[in-house]
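> Could you work out the structure for the sequence below:
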Amino acid sequence: MENQTPRLELTNVHKSFAKKPVVQGVSIELARGEIGCLLGPSGCGKTTLLRIIAGFEPIDGGQVILNGNCISSASILVPAEKRKLGMVFQDYALFPHLSVFENIAFGLGAQSRREQEKRVMELLEMVKLETAVRAYPHELSGGQQQRVALARALAPEPALLLLDEPFSNLDASLRDTLTVEVRDIIKATATTALMVTHNQFEAFSVADTIGVTFSGTIRQWDSAYNVYHHPADLEVATFVGDGAVIKGEVSGPDTLMCGLGELRGSFTLPCAKGCQVNLLVRPEDVLHDDSSPVQARIVHKSFRGPNILYKLELPSAETCLALVSSHHDHQLGERIGIVPDVENLVLFPA
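Sure thing, here's the model as predicted:
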């Protein structure tokens, strides 16, 4: 069935600049109506991948397929303007001399004036900017400009929407609100979208599927839950979310000895007794309990309003993190009791 065909498919895509590989064997699929996100540090190749999909960069090998048709390969490069894509940039890229209405209607030239007005007003209502229809970009806030940019990209009903660091120019409080709004708008229009960001909160808030990207490769293409709780490798584990890695030894079936004491739980890695491993410990895996015999020394603290994130030195001299209610305001150098609460033991080979 057509609806089961991926909207976007990358197969073994390679790209180099001056013989330096920047994209190496990337293969992903994005289903119709799905929101994907390429998440990674600066220089990891995620923006180059977006530019490849957009048609701004040719590729050295592999294929980019949109709606079942190859749009990029070593011998094919469909021009960007013929790919039926929508783009939202981090700097909004609105036309300063055009009104909000004219910006959104820009890509609707083939439609009648009545059809344009109907489509623009539908989108303005969706992005909650009906009253700004005659305003100019310089009269709008950053958040409003980004909503206009999104409406403009969605106006021609693109086959795929691409978003390049769309929230990076916004302040933190507005970013938190707008990420949720943008996801709701994209989902309401059943648009397939791919976003690039280095911000984990944005990725978790917007995307159905996240591609954690390092050195031009996608290490894991998975749900936010699995990327966080079932990371594919140690680099993904330490990049996504807060956490620490401590050494452990398997002491029996589903049992591990480590700096937190004896832990029991399901292993993510098949291990026999005596196996040496690395254990991922998230802040929520370590509970504060003054009555616990296991004591750890506070070496750093970060106040976060309702919680305090403590960095703790264990008896093994390793460190871990604990997220504790801010009612418990302990001081640097103080020892506190902790209890591990780990059911899913995320293990990696030592």
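
> switch to C-alpha atoms for all contacts and neighbour counts from now on
Noted.

> Show me what the helix or strand encompassing Val277 is packed against.
Under the criterion of DSSP states H and E, Val277 resides in strand 276-281. Applying 3 or more C-alpha pairs under 8 Å, 6 or more residues apart in numbering; DSSP states H and E, one finds that strand 276-281 contacts strand 244-252, strand 344-349.

> one more time with 10 Å, if that's ok
Using 3 or more C-alpha pairs under 10 Å, 6 or more residues apart in numbering; DSSP states H and E, the elements in contact with strand 276-281 are helix 234-239, strand 244-252, strand 255-258, strand 319-325, strand 344-349.

> Adding mean neighbour count, write these out as JSON lines.
Formatted as JSON lines, the helices and strands packed on strand 276-281 follow (neighbours: other C-alpha atoms under 10 Å):
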{"stretch": "helix 234-239", "mean neighbour count": "17"}
{"stretch": "strand 244-252", "mean neighbour count": "19"}
{"stretch": "strand 255-258", "mean neighbour count": "20"}
{"stretch": "strand 319-325", "mean neighbour count": "22"}
{"stretch": "strand 344-349", "mean neighbour count": "21"}
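
> now these in a markdown table, with distance to Leu49?
Below are those laid out as a markdown table (distance: least, C-alpha to C-alpha, whole Å):
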| stretch | distance to Leu49 |
| --- | --- |
| helix 234-239 | 19 |
| strand 244-252 | 30 |
| strand 255-258 | 41 |
| strand 319-325 | 34 |
| strand 344-349 | 29 |
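
> gap between Ser99 and Val182?
21 Å (C-alpha to C-alpha, to the nearest Å).

> that older thread, between the helices and strands packed on strand 276-281, which gets nearest to Lys273?
When those are compared by C-alpha to C-alpha, strand 244-252 sits nearest Lys273, at 5.0 Å.

> Could you tell me the angle between that closest one and strand 276-281?
Interaxial angle, strand 244-252 versus strand 276-281 (axes from the mean of the first three to the mean of the last three C-alpha atoms, to 10 degrees): 130 degrees.

> how distant is stretch 207-217 from the center of its chain?
In terms of C-alpha atoms, centre = their mean, to the nearest Å, the centre of stretch 207-217 is set 7 Å apart from its chain centre.

> okay, how far is it across it, tip to tip?
Terminal residues of stretch 207-217 lie 19 Å apart, using C-alpha to C-alpha.

> Which helix in the chain has the most residues?
Taking DSSP state H as the criterion, the chain has its longest helix at helix 172-188.

> Packing partners of the helix or strand just after that one?
The helix or strand immediately downstream of helix 172-188 is strand 193-197, counting by DSSP H and E. Secondary-structure packing of strand 193-197 (3+ C-alpha pairs under 10 Å, 6+ apart): strand 35-39, helix 46-54, strand 85-88, strand 160-164, helix 172-188, helix 200-206, strand 209-214.

> The structure of the following sequence is requested for comparison with the preceding one:
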Amino acid sequence: MTAPAERSHAGESPSSRWGRRGTAGATIAARLDFENVSRAFDGVTAVNDVSLSVEPGEVLCLLGHSGCGKTTLLRIAAGVERQTSGRVLINEREVAGPSVFQPPERRGVGLMFQDYALFPHLTIGENVAFGLTHLGRQDARETALRALDRVGLKSYVDDYPHALSGGEQQRVALARAIAPRPGVLLMDEPFSGLDRRLRDAVRDETLSVLRETRATCMLVTHDPEEAMRMGDRIALMRKGRLVQLGSADDLYNHPVDLFAARFFSELEDLEASAGDGEVETVFGRFPASGIARGQAVDVCVRPQGILLGEPGEGIAGRVTRRRFLGEVDLVEVAVSGRDRPLQARLRDGGRFAVGMDVGVRLDPRDVLAFERERD
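You can find the predicted model right below:
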């Protein structure tokens, strides 16, 4: 269920209610390593031989569909889940392995849950100070107040969680996570309960806080746009395995397989045959690195790579439908030899009316070719 929208004042943006940027206390960032980590539940593998390093101060997004193992991997890092095999290291010190298992409180990690997990019987200040057991009561309260001030909720210190909106509860959970200044901060889909209008502002401010604290962060998400906005690198997972690791640019422009390509964009499938380093389609030939003649291939094009022009400028087509989507128009075009129309996303789509004859071309930058996977 989506949380209630955050309380607002006339003319005030969601980001203006946060504290002043640059005031979050810095921590000493730690390095987090997974070495051949696997986890099985009743014989079903949730994480399968994952090796991964998160550099000090880096924001790494674990991305994938529900059930791909990303949250299990995060829980293994936190120490609330124990791996079946492999090792976890923080600053090259083994915290979980065949003969070692340190509990969460001894790992120097902060954990921010998807449902925020605030204690309803504690005040906001007491929630944030909950993990500051190494400090005296007064010092813990002052530390909690500083963290709450950074997220713009210092005045709520004596209120209780039920009095806050979903966005405010998220900010309290963030304040609680950063208050102990952990070397590693683990975040499990922290924005999934927020409405779309609020989510963008909260993500941007959260990223600002992460940069200020300099903590190493591993963030779980199923939203590719969120991963691209938040992460220095993205680790894409599928069925418990690491599919691809790299920057947003790497994963979008150089996907390793069709699954990775589809995760970041809608795709239109194309009939094609393979040549040496190229594929041939009804729209012409396109370069395809690593493809050999005669291979079975999957070829597709992103909707924004479908270009419409005057008849004769490419393959003949006819507009069968147009829908205005705000920033772009979704234009369906019937092309001879295809059972289904192509769906193009066009910024100038308003000039194409239903029934109009057009020429259809493809932008080579948006044509992707992969060797067909075996079942």
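
> Tell me the residue in the first structure aligned with Gly326 of the second structure.
Alignment note (TM-score structural alignment): Gly326 of the second structure maps to Gly305 of the first structure.

> wait, I meant Gly69 of the second structure
Aligned by TM-score structural alignment, Gly69 of the second structure pairs with Gly45 of the first structure.

> cool, and Ser165 of the second structure?
When the first structure is aligned by TM-score structural alignment, the residue opposite Ser165 of the second structure is Ser141.

> picking that back up, which residues in the second structure does the longest helix of the first structure align to?
Aligned by TM-score structural alignment, helix 172-188 of the first structure falls on residues 196-212 of the second structure.

> That stretch vs the first structure, average distance?
Aligned to the first structure and superposed, stretch 196-212 of the second structure gives a mean residue distance of 1.4 Å (mean C-alpha distance after the TM-score superposition for the first structure).

> surely Gln146 of the first structure meets Val182?
Yes: Gln146 of the first structure sits in contact with Val182 when judged by C-alpha atoms under 10 Å, with a separation of 9.5 Å.

> can you tell me the mean distance of whichever strand or helix holds Glu125 of the first structure from the second structure after alignment?
Secondary structure assigned from DSSP H and E places Glu125 of the first structure in helix 113-126. After superposition onto the second structure, helix 113-126 of the first structure lies on average 3.4 Å away from the residues it aligns with, using mean C-alpha distance after the TM-score superposition for the first structure.

> Show the subsequent helix or strand relative to that helix.
Heading C-terminal from helix 113-126 of the first structure, the first helix or strand you meet, by DSSP H and E, is helix 142-154.

> In the first structure, what sits opposite Ala46 of the second structure in the alignment?
Mapped onto the first structure by TM-score structural alignment, Ala46 of the second structure lines up with Val22.

> wait, what's in contact with that match?
Under the criterion of C-alpha atoms under 10 Å, 6 or more residues apart in numbering, the neighbours of Val22 of the first structure are 14-16, 43-46, 48-49, 214-217.

> Tabulate these (JSON lines), appending distance to Ala232 of the first structure and neighbour count.
Listed next are the contacts of Val22 of the first structure as JSON lines, based on distance: C-alpha to C-alpha, whole Å; neighbours: other C-alpha atoms under 10 Å:
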{"residue": "His14", "distance to Ala232 of the first structure": "22", "neighbour count": "23"}
{"residue": "Lys15", "distance to Ala232 of the first structure": "24", "neighbour count": "24"}
{"residue": "Ser16", "distance to Ala232 of the first structure": "26", "neighbour count": "15"}
{"residue": "Gly43", "distance to Ala232 of the first structure": "21", "neighbour count": "13"}
{"residue": "Cys44", "distance to Ala232 of the first structure": "17", "neighbour count": "21"}
{"residue": "Gly45", "distance to Ala232 of the first structure": "19", "neighbour count": "23"}
{"residue": "Lys46", "distance to Ala232 of the first structure": "18", "neighbour count": "30"}
{"residue": "Thr48", "distance to Ala232 of the first structure": "23", "neighbour count": "18"}
{"residue": "Leu49", "distance to Ala232 of the first structure": "21", "neighbour count": "24"}
{"residue": "Phe214", "distance to Ala232 of the first structure": "13", "neighbour count": "21"}
{"residue": "Ser215", "distance to Ala232 of the first structure": "16", "neighbour count": "17"}
{"residue": "Gly216", "distance to Ala232 of the first structure": "16", "neighbour count": "23"}
{"residue": "Thr217", "distance to Ala232 of the first structure": "13", "neighbour count": "20"}
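
> Return the member of these nearest to Asp242 of the first structure.
Distance to Asp242 of the first structure, by C-alpha to C-alpha, is smallest for Phe214 among the contacts of Val22 of the first structure, at 17.9 Å.

> mind checking how far the closest one is from Val286 of the first structure?
Taking C-alpha to C-alpha, one finds Phe214 of the first structure at 29 Å from Val286 of the first structure.

> So which bits of the match of helix 172-188 of the first structure are buried?
Neighbour counts using 16 or more other C-alpha atoms under 10 Å place 198-203, 205-212 of stretch 196-212 of the second structure among the buried residues.

> Same question for stretch 76-96 of the second structure.
Buried residues in stretch 76-96 of the second structure, defined by neighbour count with 16+ other C-alpha under 10 Å: 76-79, 82-90, 94-96.

> Excluding sequence neighbours, find me the nearest residue to Arg51 of the first structure.
Glu57 (5.8 Å; C-alpha to C-alpha, 6 or more residues apart in numbering).

> The second structure: which residue goes with the one you found?
If you follow Glu57 of the first structure across to the second structure using TM-score structural alignment, you land on Glu81.

> quick one: that match and Arg75 touch, right?
Yes: using C-alpha under 10 Å, Glu81 of the second structure makes contact with Arg75 at a distance of 5.2 Å.

> any common contacting residues for these two?
Shared contacts of Glu81 of the second structure and Arg75 (C-alpha under 10 Å, 6+ apart): Pro104.

> show me what contacts the residue nearest the centre of the first structure?
What sits nearest the mean C-alpha location of the first structure, by C-alpha atoms, centre = their mean, is Ala203, with 2.5 Å. Applying C-alpha under 10 Å, 6+ apart, we find Ala203 of the first structure in contact with 35-39, 179, 195-197, 209-211, 224.

> Surely Val95 of the second structure touches Gly86?
No: using C-alpha under 10 Å, Val95 of the second structure is not in contact with Gly86; the gap is 11.2 Å.

> circling back: now the contacts of Val22 of the first structure in TSV, with distance to Leu309 of the first structure?
Below are the contacts of Val22 of the first structure laid out as TSV (distance: C-alpha to C-alpha, whole Å):
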residue	distance to Leu309 of the first structure
His14	41
Lys15	41
Ser16	41
Gly43	29
Cys44	29
Gly45	32
Lys46	30
Thr48	35
Leu49	35
Phe214	27
Ser215	30
Gly216	32
Thr217	32
